[in-house]
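Participant: just coords:
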């Protein structure tokens, strides 16, 4: 009888050792899952990650409201600057074109910009190769930039400008349309 009593005890010991390995593996999987979830939650909370809109739209509303939303695209500071023609019409031939550079954030003109590129052509009338001579002139008004232009014929002209604004990185670029009349 002692052999019969030993056999079930040995079987029970084998079951215990197999059960311990299973429990250890399950515990390891749970710990790894917890650490992965905590890391993902930390990244979401910091805003380092965002949930794609296609995924967020399929989640229940309370869960989607809890998730961080993707921030709206930022507007470059240079996009807040714009050139503006003081007069959209000019006489054909020799004319003085005046423009001002506006900072739309504060609704004021920028007086100390460096305009380094300018071009005058008839692209609005389908003739981009028809160019006019353009040279800078002194202006008496702060924030207003003047150019002496040769508008050789009547029609619509495009004035392309590029400027550097102190304190900003990059280039402000704009294209303005004006009309040359007789």
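Facilitator: Looks like it arrived, so ask away. As the structure is a computational prediction, the values presented were derived from the model and not from experiment.

Participant: make it CA atoms for all contacts and neighbour counts henceforth
Facilitator: OK.

Participant: need the helices for this protein, in chain order.
Facilitator: Per DSSP state H, the chain has helices spanning 2-46, 53-56, 61-66. These are given in chain order.

Participant: can those helices go into TSV with extra columns for distance to residue 122 and mean neighbour count?
Facilitator: What follows is those, written out as TSV (distance: least, C-alpha to C-alpha, whole Å; neighbours: other C-alpha atoms under 10 Å):
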stretch	distance to residue 122	mean neighbour count
helix 2-46	52	12
helix 53-56	44	11
helix 61-66	52	10
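
Participant: before we go on, here's another structure to hold up against the first:
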């Protein structure tokens, strides 16, 4: 075989090789979702989110949540924040947080996490509402 025909054969086979490779996961394939969007205003409110693999819709366990913040940015008061405490997991792929929703209105829960086996950082901002 000469160089040109060999090169042509390799180029022709390339789509078959690429198609046979396993799909590569991406941190963008994951997201946190609130299990409910409205909460009663007050102290000791428990907010639960699920970490979902968007490709399969299945919950993802064992993420390492390293950043968490809740504030009233949806109401234009980003400096109005409350402490957030991560609670022990109650079910696979569920992550619960205890906080004080001291005012009624819109609140933003910001989360940063590492997903096991993935590179990159997952960052989500979730909007919820505190009702009187």
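Facilitator: In hand now; what should we look at? From a predicted model like this one, the values you see are computed outputs, not experimental measurements.

Participant: on that earlier part again, can you redo the helices of the first structure as JSON lines with distance to residue 153 of the first structure?
Facilitator: Compiled in JSON lines, the helices of the first structure are given as follows (distance: least, C-alpha to C-alpha, whole Å):
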{"stretch": "helix 2-46", "distance to residue 153 of the first structure": "60"}
{"stretch": "helix 53-56", "distance to residue 153 of the first structure": "53"}
{"stretch": "helix 61-66", "distance to residue 153 of the first structure": "61"}
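
Participant: Out of those, the one nearest residue 93 of the first structure is which?
Facilitator: When those are compared by C-alpha to C-alpha, helix 53-56 sits nearest residue 93 of the first structure, at 56.0 Å.

Participant: what span of the second structure lines up against that closest one?
Facilitator: Using TM-score structural alignment, helix 53-56 of the first structure lines up with nothing in the second structure.

Participant: Stretch 4-17 of the first structure too?
Facilitator: Mapped onto the second structure using TM-score structural alignment, stretch 4-17 of the first structure covers no residues at all.

Participant: List of residues touching that stretch?
Facilitator: Taking contacts as C-alpha atoms under 8 Å, 6 or more residues apart in numbering, no residue outside stretch 4-17 of the first structure touches it.

Participant: dump the residue contacts of the aligned residue in the second structure for residue 164 of the first structure.
Facilitator: Applying TM-score structural alignment, one finds that residue 164 of the first structure aligns to residue 114 in the second structure. Neighbouring residues of residue 114 of the second structure by C-alpha under 8 Å, 6+ apart: 63, 64, 65, 66, 120, 121, 122.

Participant: try 6 Å this time
Facilitator: If you count contacts by C-alpha atoms under 6 Å, 6 or more residues apart in numbering, residue 114 of the second structure has them with 63, 64, 121.

Participant: What sits closest to the last one if chain neighbours are left out?
Facilitator: For residue 121 of the second structure, the nearest residue in space outside its immediate sequence neighbours is residue 114; the separation is 5.4 Å by C-alpha to C-alpha, 6 or more residues apart in numbering.

Participant: re earlier: so which of the helices of the first structure comes closest to residue 158 of the first structure?
Facilitator: Closest approach to residue 158 of the first structure among the helices of the first structure is made by helix 53-56 (40.9 Å; C-alpha to C-alpha).

Participant: Quick check: the equivalent of residue 137 of the first structure over in the second structure vs residue 46 of the second structure, distance?
Facilitator: Aligned counterpart of residue 137 of the first structure in the second structure: residue 87 (TM-score structural alignment). Taking C-alpha to C-alpha, to the nearest Å as the measure, residue 87 of the second structure falls 9 Å from residue 46 of the second structure.
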